[in-house]
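Quick one, what's the 3D model for this:
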Amino acid sequence: MHHGIDRARHPHYIGGMTKKTTPSEIDLELTHLEEQVAGLLQIIERLSQENRSLRAQQDSMANERANLLEKHDKVRTSVDGIVTRLKSLETGI
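Model (predicted):
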C-alpha cells in the first residue's frame, strides 16, 4: 500500500500551480504576499532590537557578576584575617 501523495487520489495536488488566474487575482495574491513580507520584516527588526538589548543586558550582568566576585574575594580575605587575629588573641590570653 502506497501512503505518499498520489495525484490520482489527490487531483488538486498541483492545482495552485496550474489553475488559470486573472490579473486581479494575481494582484491580490501579490498584495497579500507583500503584506506578509512587510510583517516578517517588522518581526525581524523587532527581534533584532530585542537581541541587541538582551546582549547588552547580558554584558552588563556579566560585568556586575565579575565586580561582585571581586568584592566577595576581598571580603573573604578580610574576614579570614579577622578570624586569624581573633584566634591569635584567644591563644595569647
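
hey, let's count contacts and neighbours off CA atoms from now on
Will do.

Under a three-state scheme, what state does residue 21 occupy?
coil (DSSP: H, G, I helix; E, B strand; the rest coil).

distance of it from residue 85?
Distance, residue 21 to residue 85, by C-alpha to C-alpha, to the nearest Å: 92 Å.

do the same with residue 75
15 Å.

Next, count neighbours for residue 83.
12 (other C-alpha atoms under 10 Å).

Can you tell me the centre-most residue of the chain?
Nearest to the mean C-alpha position of the chain, counting by C-alpha atoms, centre = their mean, stands residue 51 at 6.4 Å.

Another for comparison:
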Amino acid sequence: MEQSEVQLLADKLDKLIERCEKLERDNALLREAQDDWNRERAQLMQKNDLAKNKIEAMIGRLRALEHH
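Sure, this is the predicted structure:
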C-alpha cells in the first residue's frame, strides 16, 4: 500500500469514529428524553386514575342522594 492509501484509510477511519461517537451521544440524549416522557406518562396516568376515582365517588354520592 502506498502512503496516500494508508492516509486515506486513516482519514476514513477517523470520520467513522467521529460518526460513531456522535451517534452514541445522540442515542444517550434520546434515551434521556424517552425516560422523561415515560416518567411524565406515568404521572399523567396516576393523575387520571385519581380523577376517575374522585368522579366515581361523586357519582356514587349523587346516586345515594337520589334515593333519599
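
Kindly provide the TM-score of these chains.
Between these two chains, after superposing, the TM-score reads 0.92 (TM-score structural alignment, normalised by the length of structure 2); 68 aligned residues with a C-alpha RMSD of 1.1 Å.

what residue of structure 2 takes the place of the residue nearest to the centre of structure 1?
The alignment partner of residue 51 of structure 1 in structure 2, by TM-score structural alignment, is residue 27.

so where does its match fall, helix or strand?
When elements are assigned from DSSP states H and E, residue 27 of structure 2 belongs to helix 3-66.

That helix against structure 1, how far on average?
With mean C-alpha distance after the TM-score superposition for structure 1, helix 3-66 of structure 2 departs from structure 1 by a mean of 0.7 Å once superposed.

Return the distance of that helix from the chain's centre.
0 Å (C-alpha atoms, centre = their mean, to the nearest Å).

cool, and stretch 82-93 of structure 1?
54 Å.

Flag every buried residue along it.
Using 16 or more other C-alpha atoms under 10 Å as the burial criterion, none of the residues of stretch 82-93 of structure 1 qualify.

Stretch 50-68 of structure 1 too?
In stretch 50-68 of structure 1, counting by 16+ other C-alpha under 10 Å, buried: nothing.

What lines up with residue 39 of structure 1 in structure 2?
Match for residue 39 of structure 1 (TM-score structural alignment): residue 15.
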